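S.K.: Have a look at this prediction, sequence included:
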Amino acid sequence: MKVRYYPYSLPPATKGIQISDARLTRIILVSFILLTAAGMLILPGRMRLAYPGLSFLVGAYLYFRNPTLYLGFTWWIWFLTPWVRRMIDWRAGWAEPNTTLLAPFLVTSITFFTFARYLNKFDRPYNFPFYLSGFGVFYGILIGFVSNGQNAVILAALNWFVPIFFGLHIAVGWRDYPKYRQMIQNTFLWGTVITGVYGIIQYLVAPAWDRFWLQNVFELGNTSFGRPEPFQIRVFSTLNSPGPFAIMIMAGVLMLTSLRWKGVLFSIIGYLNVLLTAVRAAWGGWILGILVVFAASKPRMRKRMTISFIVLVTCIVVIATIEPFSSIILNRVETLGDIQGDGSYQARVAEYLKILDASLFEFVGNGLGYEKDGLRVGFDSGILDLFVLLGWVGTLPYLGGLLIMLISLPKFVERHFDAVAVASLAISLSVFSQVILGNVFIGINGVFLWGFLGLLICAYRYYSHPSIAAFQLTEVE
C-alpha cells in the first residue's frame, strides 16, 4: 500500500461532499475580499478586530493547504493593510493605536510553525543564519521582560521576529522554488502597478481618507509626510509612510528586471513613485540594486538592460521635469548637492554623535520594548537600535546571521544564473544598505530583507540538488 505524505497540508477528506482545494481556496479569498469591503462600509468600527481575525484565518488555511498562495497573500496583506486602516478610520473615526495594523503581523507569524518545526535542524548551514539571528532577538526579549513591560515586549517581539520566521519559511520550501518564483514575480508585478497607480492618484488628488489620516498624523507632531493637499504629499500609496513604500516600490522595480520588456514598461510607474516618495535612501538603494543586477547578469542580458535603462531614465527625466511632478522631485534632488545645508542630514549627524558613543558601550542592552521618559525608544538607524536594545550580546549573533548570508550568497549567483535570484540579491543588498538611515530589521522593511534572503537560499538549495544540477541551467524568465 502506497502512503502519501503531505508536508504542508492535511490529508483530503474522504467522506461527504467533495470540493476541490482550488475551488475552495477561490471561495475563501473572494469571501474575504467581499467581507472586508462590506465591513468597511457597514460596520467599520468592528473591522478593527474582524479584519485581523479574518486575515489570520485565511492565512492559516493557505499555510497548510496552499503554501505558494500563502506567500502571495502575505505580501498583499503587508501592501494593503495600512490603506484598509485609513478607510476604517475615515468611516469610524481616528484610533491610535489601531488593531487593524496587527493583520500582517498575525498572518506572517503563522510561519512560527516552520521555525519550530525545523528547530532540531538549526545547525544545518542553510538554516543556521536564521536561528543565529533569532537567538539575538530572543536575548532581547529576555532582557525586555526583565527590564520593560510585558505588553511592550510582545509587540516589539512581533516586529523583530516575524521577518526571520518568514525568511526561514521561504528558505526551507526549496522543492517548490519554481512555484515560489512565479508567485513572487506576479505579486510584485501587480503590486508595483496597483500601488504605483494609487500613489500617483494620491499625489494628484489627495483622496479624502488620506487627507483625514494625514491631518491626524500632523496633530501627533509628524509633519514629514508633506501637507494633506494635492501636489503636496510625499507619496506613501497604500502603505503607512513614505519610507516603507519607497522600499516596497524599489523592490518591485528591481524584481521587474526579471520580466524582460514587460517589466520595463511597468517599471516607469514604479520609478516615478520612487521619486515621489522623496526618500533619498531608497534612491541610493535602487542605484545599488541596479548595479548588482547588471553585474550579476549574463553579457547578452547586459545589452538589453542598458537599452531599457536608457529608455526608462529618458521617460522619468521628462516626467520629472514637468509639473505637477517637478516641484517635489527637483527640490529633493537639489538637497543631494547641499548636504551641509540639509536639515534632515544635520539632524541625523547630531543624533549619531549624541547616541553612538553611549550605544557602543551597551554590552547587555536595554531589551525590546525599551522606553525612556514614557516614550518608546527608536532611532533613524538600525545599527543604533541593535546596540541600544540588544547590546553587544544580542547584536553580534543577529548581525552575524545576516552577514553570513549577505557574504556567501553572491557566490551562488555567480555560478547559477536565475533572474529572480539575481533580483532577490539586489533587493536584499539594497534594503540592507539603508541600515544607517533607518531600521531595516523590523516590520515590513525586515520582511523585505529576510524574505528575499530566504528566497535566495531557496533558489540555491533548489539548483544545488543533484537532480537539478545535472542539467545545464539556462536563464529563467
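M.R.: Perfect, thanks for sending it. Numbers count the residues shown, from 1 in each chain.
S.K.: drop to CA atoms for contacts and neighbour counts, all remaining ones
M.R.: Fine.
S.K.: The helix or strand hosting residue 159: what's the following helix or strand?
M.R.: Using DSSP states H and E, residue 159 sits within helix 150-172. Using DSSP H and E, the next helix or strand after helix 150-172 towards the C-terminus is helix 177-205.
S.K.: Could you check the angle that following helix makes with helix 150-172?
M.R.: Per axes from the mean of the first three to the mean of the last three C-alpha atoms, to 10 degrees, the angle that helix 177-205 makes with helix 150-172 is 130 degrees.
S.K.: could you give the angle of the first helix or strand past helix 177-205 going along the chain to helix 177-205?
M.R.: Downstream of helix 177-205, the next assigned helix or strand under DSSP H and E is helix 208-219. In terms of direction (the same axes, to 10 degrees), helix 208-219 departs from helix 177-205 by 80 degrees.
S.K.: gap between helix 208-219 and the chain center?
M.R.: In this view, helix 208-219 has its centroid 24 Å away from the chain centroid, taken as C-alpha atoms, centre = their mean, to the nearest Å.
S.K.: what's the answer for stretch 365-385, then?
M.R.: 21 Å.
S.K.: go on, stretch 105-115?
M.R.: 15 Å.
S.K.: how about that stretch: buried residues?
M.R.: Buried residues in stretch 105-115, counted by 16 or more other C-alpha atoms under 10 Å: 105, 106, 107, 108, 109, 110, 111, 112, 114, 115.
S.K.: Against that first model, consider the following:
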Amino acid sequence: MDNPERNFSIAPALTALLTISGLVTLLAQARVRTSLAYLALCVLTSMWLLLLGTRRNGTLRAEHFHSNYLFFVIFLWFISPEIRRVDDYFNGWDERSFYTITPLACTLVSAIGWRLRGIGRQPAVFIALLIPAMVLPYVTGLFVAGTMPATFALANWLAPIVFAAYLATNSDAYPSFDSSLRKACVIGTSLMSFYAAYQFAFPPPWDIFWIENAPITSVGLPLPGGFRAFGTMNSPMIFAPVLASLIIYIFFIRIRFKVIILFVATAALLLTSVRAAWGGLVIGVALFVVLRLRKDPTSVWKPVAVGSLGVLAFLAITVYTPYGSKLQDRFDSIGRITEDTSFNERLDVYELGIRRAQSSLGGEGLGTIGTAQALSESSDAETAFDSGLLQIPISLGWISGSWYALLLALAIAQLARGVTKSADPAMPCYLAILVSTLVQMIFSNRLSGPAGFFFFLFLGLYACAKTYKQHNRPLNSVGTGHL
C-alpha cells in the first residue's frame, strides 16, 4: 500500500498560476483588457491537468495531476478577484468581467473527473443528488430574473457541488488531495492574511479603486485604516468565512511557522470586522475539542493556544492601530446585541423574508437575490441579503429547498457517524469546518460562491478521506504532514 503521507509536487500548477497571472497583469498594465484571455487560459489548464489525471487513474502519475488540479483551482478562488482589480484599475471599471466566472468555470470542469462507479457510494450519492435541486429554481429564475442573473446564480450554487462530487468519487486519490490541500491552504492563508494586513495600512490604488466602484456599501471608506480588510477577495463578507475555515484547518496540521501564520491570519480575520465569522471560528474550534477529548486529551492546549493568538492579535490591533476603537465597538456590540443597528436590521430582513418564503411554494428562482442580481437590468437590484437560511426557500423554493437541505443533512450525518471513535484527526477537523460554516448561514449564504466552494471542498474531502480509510489502511495525514 502506498504511503498516504507521500509528498506530491505542485510545480505544474504553480508554474501555470505564476505564468498566467504574471502575463495578464503585465498586459493589464500595458492597457490591454485581459479578462477573456485569463478565463481561456485557466480553463484550458484545468482541463489539461484533469484529463491527464483521469486518463491515468489508479497510478501515481494520475494522483500527481489530480493534486495539481486541486491546487490550481483553490488558488484561482484566492487570486482571481485581486487580478481583476488590477485589470480594472488600468483599463477602467468592467461591471461584467470574465474574472468573476473564471474560478466557477474551472471548478465546473471537475465534472470531467467524476468516476461514475463511485457515485453509488454514500455520501457521494447524496452530494450528487443535490444537483437536481437546482433545475426548477433555475427555470423559474430564467423567467423572473433573466438569463444572465439566473445562469450566474446557478453556476455559483452548482460548481461547489460538482467539485465535491469529484473529490468524493476519487477516493483513491486522497493522499494527493491531502498533500495538495495542505500546500494550498498554508500558502494561500499566508498570502491573503499578510496582504490583508498590508492592504489595511497601505491600500494599493487598485483596492481603493475597487472600494469606490464595487456595488458594496459596507466595506468602509477608501482610506488607510478606514475600511474592513478583504485581502485578495472581493469583500470582507467573502474573505472572513473563507479565512475562518482555513484557520481551523491550519490549526490542526503540523507545519513550520504555524504560530506566525495563525497570528497574522487571526489578525486579518479581526480586521474584516465580520462577527459571524468570528463566532463560526470559535464554534469550530470548540467542536473539535469536544470531538477529540476522548482520543487525545492533550489537544486541549491547542484551542488555548489559538485563543491566546486571537487575544494577542486583538490587543495588537487595538493598541497599535487607529482601528482599535472600531474593533472594540464591534466586540462590545455582541454584549448589547439588541441595541445593535445591524442586528435590528437583520431582524427586519427575517420578518420580511419569512413572508416572502411563505408566499411561493416554488420559490422566486435563482438570480432573484444575491450577487447575481448585479447582472440584472433592475434599478433596485437586491445584491445583498442578510440571511443564508431564508435564501434557500426564497431562491430554491420549499420543494427544491427541502430536497437540498435533506440531502445535505444526510451527507453530513453519514460522514459524522463514528467521528468520535476515529483516531484520525482529519475527520473531526473537517466536521468542525462544516459546522463552523453552517452556523454562519443565519447571517449570509455560505453554500454558494467562494464560501460555498470551500464548504463543499471540505465536505468532498471528508467523503474522500472516509472512503479511502474504509478501503485502505488508516489515515494519519492531517496533523502529521509537513510542508
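M.R.: Arrived safely, thanks for sending. None of these values were measured; they are calculated from a predicted model.
S.K.: equivalent range in structure 2 for the helix holding residue 159 of structure 1?
M.R.: On structure 2, the counterpart of helix 150-172 of structure 1 by TM-score structural alignment is residues 147-169.
S.K.: And stretch 383-390 of structure 1, by the same measure?
M.R.: Counting by TM-score structural alignment, stretch 383-390 of structure 1 corresponds to 389-396 in structure 2.
S.K.: Mind listing residues that contact that stretch?
M.R.: 133-134, 136-137, 350, 353-354, 356-357, 360, 362-369, 385, 401-402, 441-445 (C-alpha atoms under 8 Å, 6 or more residues apart in numbering).
S.K.: one more time with 6 Å
M.R.: For stretch 389-396 of structure 2, the external contacting residues (C-alpha atoms under 6 Å, 6 or more residues apart in numbering) are 137, 357, 363, 364, 365, 366, 401, 441, 442.
S.K.: same thing with stretch 293-313 of structure 1?
M.R.: Counting contacts by C-alpha under 6 Å, 6+ apart, no residue outside stretch 293-313 of structure 1 touches it.
S.K.: ditto for stretch 80-88 of structure 1
M.R.: Taking C-alpha under 6 Å, 6+ apart as the rule, stretch 80-88 of structure 1 contacts 40, 44, 100, 209, 238, 239, 240.
S.K.: First-to-last residue distance for stretch 290-306 of structure 2?
M.R.: End-to-end distance of stretch 290-306 of structure 2 (C-alpha to C-alpha, to the nearest Å): 16 Å.
S.K.: What does residue 218 of structure 2 correspond to in structure 1?
M.R.: Checking TM-score structural alignment: residue 218 of structure 2 goes with residue 224.
S.K.: Could you check how far its match is from residue 349 of structure 1?
M.R.: Taking C-alpha to C-alpha, one finds residue 224 of structure 1 at 18 Å from residue 349 of structure 1.
S.K.: what's the answer for residue 427 of structure 1, then?
M.R.: Here the criterion is C-alpha to C-alpha. By it, residue 427 of structure 1 lies 26 Å from residue 349 of structure 1.
S.K.: what about those two, which has more around it?
M.R.: residue 427 (32 against 11; other C-alpha atoms under 10 Å).
S.K.: burial measure for whatever residue of structure 2 lines up with residue 254 of structure 1, as a count.
M.R.: Taking TM-score structural alignment for the superposition, residue 254 of structure 1 sits opposite residue 248 in structure 2. Neighbour count for residue 248 of structure 2, taken as other C-alpha under 10 Å: 24.
S.K.: Can you tell me the SS state at residue 248 of structure 2?
M.R.: helix (DSSP: H, G, I helix; E, B strand; the rest coil).
S.K.: ok, back up a step: so which of the buried residues of stretch 105-115 of structure 1 sit within helices?
M.R.: 105, 106, 107, 108, 109, 112, 114, 115 (DSSP state H).
S.K.: show me the contacts for the fifth one.
M.R.: Under the criterion of C-alpha under 6 Å, 6+ apart, the neighbours of residue 109 of structure 1 are residue 162.
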